[in-house]
Structure formats: structure tokens, C-alpha cells
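1. need the 3D shape of this:
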Amino acid sequence: MPPASPTDARVVVIGAGIVGCSLADELTARGWRDVTVLDQGPLPAPGGSTSHAPGLVFQTGPSKTMTEFATYTVEKFHSLEADGLSCFNPVGGLEIATTEERWADLHRKAGLAASWGVRAELLTPRRCTDLWPMLDEGRILGGLHTPDDGLARAVPACRAQMARAESRGARFLERHTVTGIERDGGRVTGVVTDRGTFPADHVVSAAGFWGPVIGAMAGVDVPLLPLAHQYATTEPLPALDGVNDPRTEASRPILRFQDRDLYFREHTDRIGIGSYAHRPMPVDPYAVPAFDDAPVMPSSLPFTEEDFAPSWQDSIGLLPALGASRVADGFNGVFSFTPDGMPVLGESRELRGFWLAEAVWVTASAGVARAVAAWMTDGRPDTDLHECDLHRFEDAQRSPAYIEDRGAQNFVEVYDVIHPLQPMEAPRPLRVSPFYARQQELGAFFLEGGGWERPHWYEANAPLAEGLQLPERDAWSARYWSPIAAAEARATREKVALYDMTPLRRLEVTGPGSLGFLQAMTTNQLNKKPGAVTYTLLLDEGGGIRSDLTVARLAPDHFQIGANSGADLDRLLRHAPDGVQVRDITPGTCCIGVWGPLARELVQPLTRDDFSHQGFGYFKARRTHIGHVPVTAMRLSYVGELGWELYTTADLGLRLWDTLWEAGRPHGVIAAGRSAFNSLRLEKGYRSWGHDMTCEHTPYEAGVGFAVRPAKGDFTGRAALEGHSERTVTRKLTCLTLDDPAAVVLGKEPVYAQGADAPSGYVTSAAYGYTLGRCIAYAWLPAALAVPGTAVHLAYFGEKIPATVAEEPLFDPQMTRIRR
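-> Presented below is the predicted three-dimensional model:
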């Protein structure tokens, strides 16, 4: 059983690297005193990834969460001292472009920096050489300077945080090799080492690339792949003689040459060079030697000169002064990659009290520690962690082969220019709907998400796009897009289309007490007659939106839920009382969305039930048959048109598709993809959880306050929302339309008020609205700006794109097309 008082909790952290030390500091700062940190190596440098890390901290990336982690790491390490020096050296960062593609991407990255509040400036080649005189100016097209980035002194930062945590009661024990995890009744109870057992109410695996080993002891999968990464140091260079203080080592920005997968940092009078250009080198965490058996340290493997040779020549090409030098020493350092490149954080459901803080680099270390500490002590993190949640991976994504394939690919692509829609190329296809063969016959262009193949458009519809007058797109927005999407959107508005909705997660909740359970977990009134469908929200205790759900009451104690992620399943399973069963039915079922003004003409002849508006109202559900196929039909629409979601078992999915397709021929039915779907849903103003709203936002801020019914009784987050309403919010998810009908943005661009130098917010989702003839963008803005008619502008690859705040929904505000 957990302790009576949270502050009495016994915590054992496995791993005294930068994450473990940061976590001990954060936990003890929050009042938890009984914290023990164990490591198999000697302290303060036990031999994991932290012990050899070059300490690069670049804050900017496409993930807002990861930027927040890095920003806090910079702030915290700035405030830490060891040996009379700060644990952070703010030399800044400099990313240089030697190709047009990279130079364009640096403009995009400058926009990301602005969106997330990071100082950044695009520089000319001359200004780049002012910062790094060794650069060959003739090779450079420009650079991106981030002056607040820099070098973390990782091991001193460990020492400083160890000292603070120890002063509050924590203890750090070196040379304790973990050999087992004790458990009882589904809860962790202790950690077994070669030097004794440590009772625990909470155990945190912060073991880095040994994470899979610790996880296996606990019966918990840790989906990460250890990989070796090359790092070399030159001989002393005359150009650096006397330039740097030996104690701080560097004064010039960290230099990234991503066109050749390289980075550079100063080591007093030498240059350190890191390379991602070599072949992936997977490392078996079970085969890594112990500290005393390793030639240098466990995470430092022998340098493979032949792998580094091309990178050395590329380094000389960029920094010609290196031609008179050579590689003095090097090593292949081990660190962790996951299938999507993000950390793995959170508490296991199978073993309560067992937490993961894995696949975390120095860059994000303090930020991750703060978030996990808040999660452990307050019951919820203080930032949105859905991208890092350990439950985000599907079972199909947890095989060792999948983890190795995707982890290795993430290593290869770490410095690549990655489009936001760009899928991994392998292993594919992995998960396909029952309609996959028909989709291939129609020339589907597939992208991938959650392991699923998702059609984005169909080449069979190309003739429908002939003659459409569409603005010409720039190269970036034209990637993973086709004008066919416009034709599919138009066909949905004018006739009828079939959409594959199979990848959307479906849960089933059954048993006595199901209604009371769901009422307590969600915000809207679910106590309705069977056959009702309700849009509702899962909130955290602070009133933040953990997810949005569509709940169909099929029988008094039988509910089908449309959910977003594995975290939704995890949350319901954790809280389900005895007698209530929660089951993921996604793999064994499928769904087709039949939408468009002719949807009723298509479906009604296939069933003996009444599908009229009076007989089958909006947001209603029923079990029926479509032809020979038993289905659960729900009258819902995420595209703003009349229609139904039709669910059946996977074995009957192909028959359902063929039945609808044949019946739809006289009505001009088409198959339509996700590209058209996204355009149509933004025209209707429908939110996408994880993009438009997260746990950082309340329902009233996000414009979904209509799904909150405080009068129904208590539910998670209700108390936190007291006194809140649409009138009290200070920020809002806001609809924008771009003034230029030819302009297109894709999301995450900064938004500026007129005359402002600093952004007021950022775009969440964006797509071209083919019905409206212009691009739509939703953005988080201060409430004072979220007034229809307000003029703003977006920054897109360095260009100012004028936009106007619009009244929403943009399309069919009276809902006449859906309710007919």
C-alpha cells in the first residue's frame, strides 16, 4: 500500500546520471525526503551517457514540449554552480546552411523558435564567420543564431543537484547494481541490489540505455534502442591558442553542420566533432560491460576510425584549418533512441508505482525531471506530455524488431529536414484496415500514423481535379499534398464519400456501474437513454483537457467510446471499479464514414431501419444491418455533412466497403482521404486533441465548454473549473483566415499582432479550406486579440502572411447540412 502521507513516500531512483540527479533535486524540493538514488558505477560520473555527453543544449524544435524541457534545463543549470562556475555556458548556438533546402528550413526553424519563445536570428554568411572565424564563408548560405543556447556541464550539474538533494534528505549510493524489482499485488515494493534490498513505494527507472534491462526486471516494456554515436577531438589548434578559458572550455557557439550530420564545440584549444553520418550501430544493453570491466566507461565504446573518415573530410571542408590537424582521440558513445525520437515517461499501469524517465538527453534533462516530479507529487504533470507518454505506443509498435528499425531510422534522420507529414519508410505496411486492398486498387497515397496506413488521397479521383482552379503551392506545402484532395473535399460537399476511420481508437466499457464510472470520469451528461451519443471530455484534476471522447450508450451498461490514444485507455483502466470492464476493440473492428448530402440516398436502401432525420436523429446510435453486414451506426460527422459512422467487425469490413461502394455508384460515390478530411473539419471548426488542445488548456479556452455540465454532479476536474467560463478566459483557441487566397501555412507558425515585434501566439492546425477558397489556421491567442475582424500576421519561412480573426464555424454555422 502507498504511504498515508505523500511526503512519506519512499522513492528509489535507478540511475544517477543527469536525469536521476535532476529528479532527486526536484522531488526533494517538493517536500519528498525519503529519496534514494542508486547507480552501479562510481559517483558522480558512473559511466552512463551523462558521463561522456558533450553537453549541447539547443532549445528549438518542432515539439513545444521538448522546447519547454530544454528551456527549463537552461534556466536551471544557469543557476547551479560547481567548482565556482555555472553549470551552463551560454555560448549560443549556430546552425549553418550550405544548401538551399537547409537555408529554407532555418527560416522555418526561426518561426518555431518565435512560436516557443526562444530568441533566434537569421544571419548572413559574414556574420556567421564573425561568430566562427574558422568557417569557410564561401560555402555558407546563412545561419541561425540562438544566443541563449549553450553547453551544459553535465557531470558538475549532477554534483550540484546531488548536494542540494542530499541537504534535504536524499541519499546517493554508488556501486549498487540492481538485480531485481520486488512487487506485491500489482504494486512495486522494493529494489533488489547486489548490496541489499531497498523498500520503495515508487521506483523510477532513469537508467538511460540500460532502461530495457531495468524494465524487464519489472515486467515493463521500455521501447528504446541504445545506439553508438561518434565523437572525436582534434589535436590542439593554433587558431584557438589562448582563445578560451580552460575552465569554461568554450566561447564560440555550438556549431551545427546538419547538411553533413555534424556538430562542433570547443574544448579550450581543440575542437570536438560529433557525427550522425555513420551507419547505425545498435548496442545490446545486456552486453554492455560493468564500469570496472570497461576500458574507459560502459557508455564509451572503441572508436571506429573507418566510420568517421568521411565526416573528417566534411569537417575539413567546412573548417579548412582542420586540414593541418588530425583526430587525436575519439570514442563511440552510447545513448538512447525511441521509435519516434521522444522520451518515454510515466507510471506503468501493470506495476503501479514503477515510473519511467527514459530516453532523455542532457538537453531535456531538468525539464523532464520537473515534469515527472510534478506528476509523482501532484498526480499530474505541469506541462503537456502526451508526446512522451509511455502508453502512446501501440502493441504493434513494441516488438524488438520495430523498436530497432524505427530507432535506427531516427538516428539516421536526426539532422534531416523532416516535413511534418513525413512518415517513416519502414516497417510498412504494418497495420492496415480491411479495406486496404480496395484502397490500393483506387491508387491510395498512404501516410502512416500509429502504425496504421492512412489514405490521404486516391489517384482514382484525379479526373475530378481536372479544371479545378487552385493556387500554386510552394515546395514545402506541396509535399505530401495533391490537388486531388480538393476534388475529394468538393465531392464530399456535393455528393457522398467513404472515409476510412478504422485507425481511430475504439474502446468498450461494460458492466454494472459503467454509467456512474464514466459520469465521474468525463464532463458531459451521459445519463441518457440507450441510443444517445455524447461528445465529452476527459480532464485532469487541474481542469486541463486530457482528451476528448465520443461516447455512445448502446445499452444500459454498454458504452462504445471513440478515443484518441493509448493514454485514454490507460486512464480508464486505472480508474475502472470492480465490475466495470474496459476493452480496446480497435484491432478487431473497423469503421467507414459515409458523408455527404447524398449519404441518406446511399445508405437507406441497404437497411430496413428508418434512416430519416426523424427516425435516426443527429448524435444517435443504433445497431442495424447494412446489406448482409451487422453494424453499429452512429449519426456523427466530422466533416460538416450529413452522414454516419458505420462500425463492424474486421472480418466483415471488406464486405461492408463493397456493399457501400456498389450502392453508391449511382450517386457518384468516391473514396476520400485524410487530406480532404482535415480541410473539411477545420471549415467546421472541429478541434483535434493533441494539436489544437491539450492538458495545458481548459475547455473554455479551447472553445469546447459546451461539453462541460457541472450540474450533473462531481467529475474529475470539476472543482478546478469553478468560476471559469468563456467570459473569464485570458487566451482562446482562435480561428484565422489568411487574407491572400493563394497563401498556405501548415501549423506551428508564430502569430503577431499588428505592429508587434514579439509573437502573441502560435498556430495549432492549418489547412486550405477548399469550400471557402482560402487557408484556415487555428491559433492560441490572447483573448483581447481573439475578436473577429482583428488583423494579425503569421511568419512562414520568414515571410509575413496577413490573416484576420474570423467568426467560427466558417462553414454552415446553423448546422443545416448535418441536421437534415
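2. make it CA atoms for all contacts and neighbour counts henceforth
-> Noted.
3. give me the neighbour count for the residue lying closest to residue 610 once chain neighbours are set aside.
-> Excluding its sequence neighbours, the residue lying closest to residue 610 (C-alpha to C-alpha, 6 or more residues apart in numbering) is residue 616, at 6.5 Å. Other residues within reach of residue 616 by the criterion other C-alpha atoms under 10 Å amount to 17.
4. what strand or helix carries residue 616?
-> No secondary structure element spans residue 616, as it lies outside all helices and strands (assigned by DSSP states H and E).
5. I figured it hits residue 633, correct?
-> No: with contact defined as C-alpha atoms under 8 Å, residue 616 does not reach residue 633; the gap is 9.7 Å.
6. now do the contacts for the residue nearest to residue 72 when sequence neighbours are not counted.
-> By the measure of C-alpha to C-alpha, 6+ apart, the closest residue to residue 72 outside its immediate chain neighbours is residue 367, 5.2 Å from it. Residues in contact with residue 367 (C-alpha atoms under 8 Å, 6 or more residues apart in numbering) are 68-73.
7. now the buried members of these.
-> Buried positions within these, assessed by neighbour count (16 or more other C-alpha atoms under 10 Å), are 68-73.
8. would you state the strands of the stretch 151-300 of the chain in chain order?
-> Per DSSP state E, counting those that start in this stretch, the stretch 151-300 of the chain has strands spanning 171-173, 178-184, 187-193, 196-199, 202-205, 225-234, 254-257, 262-267, 270-275, 300-301. These are given in chain order.
9. re earlier: if we take the buried ones among the contacts of residue 367, which one ends up nearest to residue 543?
-> Residue 543 lies nearest to residue 68 out of the buried ones among the contacts of residue 367, by C-alpha to C-alpha, at 20.7 Å.
10. tell me which element the closest one falls in.
-> Using DSSP H and E, residue 68 sits in helix 64-79.
11. just how off-centre is that helix within its chain?
-> In terms of C-alpha atoms, centre = their mean, to the nearest Å, the centre of helix 64-79 is set 17 Å apart from its chain centre.
12. now swap in stretch 336-356 and tell me
-> On C-alpha atoms, centre = their mean, the centre of stretch 336-356 falls 14 Å from the chain's centre.
13. what's the span of that stretch, first residue to last?
-> Its first and final residues considered, stretch 336-356 spans 14 Å by C-alpha to C-alpha, to the nearest Å.
14. let's see this one next, to set against the first:
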Amino acid sequence: MTSLPSKARVVIIGGGVAGCSVAYHLAKLGWTDILLLERKQLTSGTTWHAAGLIGQLRASSNMTRLAKYTADLYVRLEEETGVATGMRQCGSISVALTEARKEELYRGASMARARGVDVEEISPAETKEKYPHLEISDVVGAVFIPKDGQGDPANITQALAKGARMNGARIVEQAKVLEIHKDKGRITGVTVEHEGETTRITCDHIVNCAGMWAHGVGAMAGVTVPLHACEHFYIVTEAIPDLGRLPVLRVQDECAYYKEDAGKILLGAFEPVAKPWGMNGIPEDFCFDQLPEDFDHFEPILEKAVKRMPLLATAGIHTFFNGPESFTPDDRYYLGEAPNLKNFWVCCGFNSIGIQSSGGAGMALAEWMQDGEAPFDLWDVDIRRVQPFQGNKTYLYNRSVETLGLLYADHFPYRQPATARGVRRSPLHEHLKARGAVFGETAGWERANWFARPSQEREYRYSWKRQNWFDNARDEHMAVRTGVGVFDMTSFGKIRVEGRDALAFLQKLCANDMDVAPGKIVYTQMLNARGGIESDLTVTRLSETAFFLVVPGATLQRDLAWLRRHLGDEFAVITDVTAAESVLPVMGPKARELMQKISPNDFSNEAFPFGTAQQIEVGMGLARAHRVTYVGELGWELYVPTDQTAHVFETLEEAGADLGLKLCGLHTLDSCRIEKAFRHFGHDITDEDNVLEAGLGFAVKTAKGSFIGRDAVLKKKETGLNRRLVQFRLKDAEPLLFHNEAIVRDGRIVDTITSGNYGHYLGGAIGMGYVPCKGQSADDVLASSYEIEIAGERFAAEASLKPMYDPKSERVRA
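-> The predicted model follows:
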């Protein structure tokens, strides 16, 4: 009989590849008292039946960085542990059957090169040479990654488990966690059933690596971990004579992937309409189990596959497999500390890419746990992006029908989910819908992204070129630049911090000086100890003891978690008031004229200077007007009680008719802000980016005294910048920038574009990105010649360290 310990430093729940990777990496960092608990046997959930594809190219730079680490780890793991991992760097080929897919693949290749991944764009003929069994008559292009490969998922997991044990970790199978204990907002222990006995184990940390059980494990702790299992299908052929060693092949346009293994072909599918599974819970005895076959569901994939690879027509089917995999609402996995529970960590929700992700994910999480901060920007997969409502089972069921297929869908810019929509809506939703709004979704919010003309279809036509709303966005953009536009930004996160010590608390967290007069608005960042940007926000002082924080809607849970994590003995209360007020930005050169028509208040520069807020009358209602801007124009953001929002909007609309008032969407907000070089959190500025290198030193006041990150800022001032955030404009007016395009300095790729959009006023695509500059002056940076590589083609670019639009902010302060 195996006895369980009474305490551990960390308990890891789940013995799949993710759990074993976390145990391995924590042990490598020198952690002791590591206990991994597996309810049945290692790999018995979904790991054992994974296809084992190990690719390095992901949708973003840091996800590619993690995938590359995973591939490198699996190569060396066998030598370290003596356990054969089956890792074979046979390469991978992704083929394009359409020009749109080709552009996606080639754009990804440019980004991968900037991250040190060996990648080649190859012709159809070269594809045929590397994969002779492939039908290429309709192939228009392909990408080959020589060091991609495949491995044995079960053996990789066992190798990680052995490596963890070699460094002192303990792994116990047949141990089911019954209860998670917590006290005063932090983890204290677990209750475990093992060999017929129940044991309570105290611990400092818990890591939820429970795979498709992770939703339930999270619920035990009161933590939302939104994911849902779907059926995942593949077939394995009989042995095929003279098949030969082949690269992994992906034909995303046919929803299929192919893996050669031991002279057989494994054909798997990510079909557009998936089959959710486990709506009534996963059976208690589920262990190395399969789901019933559904050949009718898989047949359309197989029919295309036989045409794509004719040898399949005569190959017998050895195995038809159907097993469950868990999928998240946005097809990105979960990593990090739960926003509402100290020391409860998650590493799960891998959307069928757990083998190629878990090595890097385990490394990143272990370093995060060790240091208390993410080792680099992991916002793509941070658990703090989750909204509480996303744990709703009906929502998860509806969304998971779509998310499995999105893995192989065209990943067009601005693509919006089609399922599980309409959960969060502004009070103006129906007003905007009636006026032609086409909505997108962020953090569950329905937001007007653009406005269709009366005779125009109200839906996206996706493309890598100019989409069907391009002209609409141009008209909205120019209205903001030359007249006046109104937006609905109700989705902004709104937080009140109030109490006797509210000022002292915010002075500790914010880099700018919060000790300002009531009515003053302060633009600031909250920094981590490295001087990286944890939050980008405005803070309005409402009174001596009350402050109003405005953050992006997508980062609200993250920002709330950061505030609550650092609230010590201060007497201050933190309240999410997002739903209490709508936000209507009124922006443009004619904004003052419009405001004077709807309100008796004085909006002159003298009476209402930039960076201040006042209570005003609007029509027959009340609002709080903030004179700030995210578009680089004269304007006010109106914070309106939700019950008065419709009235204020109607008042604005009626008064603005004579001024040419234009309803504007979020695409226009973004195109205007990038012309003005305003930063976007999660793209241009992250917790990995030093505030000075991001060009935001003007918002940092080291003289005010101590605050988190101050020492790092002072050190950076002393040692100098290693890189600078630069604004680029393509000289050719036709190409488009989105993000992740390669920045080429004097003929050499140096980094990638962090965010991009079309600058309708400046007459070309605008992007931002970091340029290495250690030991160089600003003049040195600007003296170089720049190009941006888009899908393998390079375009000349103008570079600037000042905003290309209104660099002195004269229009903002007009």
C-alpha cells in the first residue's frame, strides 16, 4: 500500500503530458515536495490517443517560441531520461489550395523566421518531391519546416514523468482529488481518495492539469476554467508497401492532417462542425476509452483525402478512432494563476495541440510559479482573459461546435466567432443594429465594428486583402479626422478604488503620480518588478478618497486580479462597476460644437481643459464627461448611467445631424489610434515590454517615491534602452499590415510588427514594432533603411519615433 504525504509544496492534478511537464520543469528548478496526482493512470485521459504532431509555427511570436522550445526539449529528453520518446524530426509541410491560405502560410513563415524557426516557402513541384504520394494539381503553394516532427505521446509523457522523478518529484496514480481547500483567498490543500483511504494534504500551490476534467476541478476551487470536450476522429491504414519516411502533412483547406508511422498513414480531421461530448459529465470509469464510431461524420473528410492521396483508395483501414479532446472558447489554452484564488494555477485546455504545446507551457508555468511573474508575454494564453460567464455549460456547448473546426479554418484578420454570441450587450445594441452596425465580439461583448450602408450586406467577407468594410471604415475614419464621430465603448472595464488609503494604494501600483486634484485624469501604467507593463489605463480622481479606473474590456479580469493581489493592509475597496455606465466617445474637430448643442455646460479650453472630468447635463439626463482621446482628436468620453444611455444617444444623434455626425465602429477607433501611435495593450505593450522602451516614459514619475517597478525604471535609465517602439508607414499604399509581419532593418529581419491597421488619413498601412538599439541613439535607429516583409515580399517603410499624425497633439488640445 502506498501512503500519501500529509503535506507538499505543490500538488499537480492530472497525469497527462501537461501535468508531467509541469512536474518536470518545477523539479528542474529545484522545487522539492512536488506531488503529482493522477485519478487513473498516466496518459489515460486524452494524451494516450493524441496524434503526436510536433510543430513549431503558431499564430503569434511567443506561442511559436514555446512550440520551438517543446520540439527542442523532446529531442534531448530521450538522452536525459533513457525513455524513448519516438521523437523524429521528419519535417512538416502545410499546403495551400487557395491564394488566401497561401498568404496565411507565407505570412506565418515570415513571422517564424523572425523567431529563429527554420522555414521554407516551397513550390507545388518541390512539395511533390518531398511528398511523392500527394496530388498537387490544385496546390498553389506550401511551407516546409524541416525541424518539425512527430513523437509518441505516451512515451513523451513517461519520459517527462521519469525526468521529474529523477529530480525528486513524486507521482501517484489511482489518486482522485475529492476536494480543494482554501482560506482567505488562497490555496491550503486537497482531500484525496487513494487505495480506499481518504487523505487530506496541505499544500502551498495547486496546478490544475486535469485536461477535459479541468472545468470540474476549477469548479471545486471556485475558479472558472471554460472548456468542453468534443469528439475527435482519425483513421489508421493497414501497412502500405514502399510508403517510405514522410513529413507530417497538413491540408487545412480539406480539414485534414496526415502522419506516416511504421509504414502506415494516420489521417485526422478538424471538421467545420464538431460534435461536443460529455454534456452530462465524463463517466467516472473513463480510462483509455474510445467513443462510438461515426463513419458518416468522418466520410466527407475521407472522400477528399482519397483524391488528395490516391494510394488511400487501395489501403485498408486498420483503425477507426474516435476519442474526446477538450476545446476552449477561443482555441487558446490556459496558463497562469487564477485571478480570484492565490496559488491556484492552470495548465490545460490545449485544443488538440497538447503534445506540441506542453513542453513550453510546462517550462513557462514553472518559471512563473518560481518568480511570481510570467517569464515573458503570455497574454495569449493567460487564464485571466477568461470572463466569469464563460463557465456556462450552454455557452461552452454552443461555442465548442465551432472551435474545433476553427483550428484548420482560414485565420483571416478580424474573423469573428459565429456561435454563442449576444451574451453581453450595450444598452444601445438595438439602436446601433437598426442603423447598420455589424458586430464583433470581445470578452463576450457585442461591439459595433463597422456600419453598413442601407443597401449593403451586414456581414463580413473575410480576406487578407481589403475586406468588404474597408471603404466604410475609411468614411468613418475621415469623419473623425474632419468632422465628428460617436462610438459606443460601453465594453470598457470600469473599476472604482475608494477608501481612506485609496491614494496610497494607487501610488504604490501606478507609475504616474496619482496625487492630483479631484476631477483630474491621469494616464498611467501599472508595472511589474521588471518595469514591464501589467496594465495600461486612465485613472480619474473623483474625490479625496475615490478613484475611477478605465481599462480595456478584454483585460478587466486581469486588472482586477492585479489590484486585489497587491492590496495589503490598506483600507481601500476595489469594485467592478463596468455594467453601471455606458461610454460614448464624441470625437473630432467638431466635437466641441456638438457638445455645446446638447449641454449647457462650458466646454471651452479654459473651462474644460484636456485631462479633466466634469459632471454635465446632456439633454434631460446627466453624464460625466472625460476630456481624453484614443483617436488623437478633440473629444470627450461620456460616461452615462445605463438607464439614461438611450436618451443621451438619441440627443447626440438629433443634435449632430446638422454637423454630419457619423456613427463609428471599433475598426475606426483602431485605425485612428495607430495613426497617432497610441499603444494597444496585449500587442504593442505587454508585461514583457519595459515602459521606457515602449516610449511611455512621460507617464512615469520616479520622483514621487516608491512604486512597483521603480527600481527597474531607474536601472533602465542608467543602462540605456535595448530596443525602441517604432511607428512605420508603408510607402506603397496598397499592402495591409495586421500584426506579426517581419521588420527588416538594413536588409536583416530584426523583429515583428506588434500591431497594424490602415491609416486612411496618412494614406498607407501603419504598423508598430520594436527595433533593437542597444548602444544606439534615436538618430541611429532612424538612420537605417526599413522594410516590412509581408508573406515573403518586402515593402519599403518610413519609420518614426514620434506620432506621424499630429506629433505635437495640437488637435487633441484644440
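15. the first structure: which residue goes with residue 513 of the second structure?
-> Correspondence of residue 513 of the second structure to the first structure, assessed by TM-score structural alignment: residue 525.
16. if we can go back for a sec, any chance of the strands of the stretch 151-300 of the first structure in TSV with mean neighbour count and distance to residue 545 of the first structure as columns?
-> Rendered in TSV, the data for the strands of the stretch 151-300 of the first structure read as follows (neighbours: other C-alpha atoms under 10 Å; distance: least, C-alpha to C-alpha, whole Å):
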stretch	mean neighbour count	distance to residue 545 of the first structure
strand 171-173	19	37
strand 178-184	17	32
strand 187-193	21	28
strand 196-199	15	35
strand 202-205	25	26
strand 225-234	23	32
strand 254-257	23	37
strand 262-267	22	39
strand 270-275	22	40
strand 300-301	22	43
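17. of all these, which one is nearest residue 717 of the first structure?
-> Between residue 717 of the first structure and these, the shortest separation by C-alpha to C-alpha is 24.9 Å, and it involves strand 202-205.
18. counterpart of the closest one in the second structure, which residues?
-> So strand 202-205 of the first structure is aligned with residues 205-208, judged by TM-score structural alignment.
19. so residue 235 of the second structure sits against residue 321, correct?
-> Yes: using C-alpha under 8 Å, residue 235 of the second structure makes contact with residue 321 at a distance of 5.9 Å.
20. so what touches stretch 714-734 of the second structure?
-> By C-alpha under 8 Å, 6+ apart, the residues outside stretch 714-734 of the second structure that reach it are 677, 684, 692-695, 702, 763-775, 788, 795-804.
21. now that stretch, how far from the chain's geometric center?
-> On the basis of C-alpha atoms, centre = their mean, stretch 714-734 of the second structure sits 23 Å off its chain's mean C-alpha point.
22. got it, and stretch 472-484 of the second structure?
-> Chain-centre distance of stretch 472-484 of the second structure: 29 Å, with C-alpha atoms, centre = their mean.
23. please identify the buried residues of that stretch?
-> Residues 472-481, 483-484 are the ones in stretch 472-484 of the second structure that count as buried (16+ other C-alpha under 10 Å).
24. can I get these in CSV including secondary structure and distance to residue 727 of the second structure?
-> Output for those, formatted as CSV (DSSP: H, G, I helix; E, B strand; the rest coil; distance: C-alpha to C-alpha, whole Å):
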residue, secondary structure, distance to residue 727 of the second structure
472, helix, 25
473, helix, 21
474, helix, 20
475, helix, 23
476, helix, 22
477, helix, 19
478, helix, 21
479, helix, 23
480, helix, 21
481, helix, 19
483, coil, 25
484, coil, 26
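25. how about those residues in a markdown table, adding distance to residue 739 of the second structure?
-> Written out in a markdown table, the entries for these read as follows (distance: C-alpha to C-alpha, whole Å):
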| residue | distance to residue 739 of the second structure |
| --- | --- |
| 472 | 22 |
| 473 | 19 |
| 474 | 20 |
| 475 | 23 |
| 476 | 22 |
| 477 | 20 |
| 478 | 23 |
| 479 | 26 |
| 480 | 24 |
| 481 | 24 |
| 483 | 29 |
| 484 | 29 |
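26. nearest residue to residue 323 of the first structure other than its sequence neighbours?
-> residue 316 (5.5 Å).
27. how close does the counterpart of that neighbour in the second structure sit to residue 295 of the second structure?
-> The equivalent of residue 316 of the first structure in the second structure is residue 306 (alignment by TM-score structural alignment). Taking C-alpha to C-alpha as the measure, residue 306 of the second structure falls 15 Å from residue 295 of the second structure.
28. with residue 125 of the second structure instead?
-> Applying C-alpha to C-alpha, the value for residue 125 of the second structure to residue 295 of the second structure is 33 Å.
29. give me the distance from stretch 329-347 of the second structure to the chain's centre.
-> From the chain centre to the centre of stretch 329-347 of the second structure is a distance of 13 Å (C-alpha atoms, centre = their mean).
30. over to stretch 447-455 of the second structure?
-> On the basis of C-alpha atoms, centre = their mean, the separation between the geometric centre of stretch 447-455 of the second structure and that of its chain is 26 Å.
31. buried residues, that stretch. List them.
-> Judged by neighbour count (16+ other C-alpha under 10 Å), stretch 447-455 of the second structure contains these buried residues: 447-452.
32. ok, now stretch 778-791 of the second structure?
-> In stretch 778-791 of the second structure, counting by 16+ other C-alpha under 10 Å, buried: 781, 786-791.
33. can you check stretch 500-520 of the second structure too?
-> Buried positions in stretch 500-520 of the second structure, judged by neighbour count with 16+ other C-alpha under 10 Å: 501-503, 505-514, 518-520.
34. let's verify the residue opposite residue 788 of the first structure in the second structure once aligned: helix, strand, or coil?
-> Matched by TM-score structural alignment, residue 788 of the first structure corresponds to residue 782 in the second structure. State at residue 782 of the second structure, reduced to three classes by DSSP: H, G, I helix; E, B strand; the rest coil: helix.
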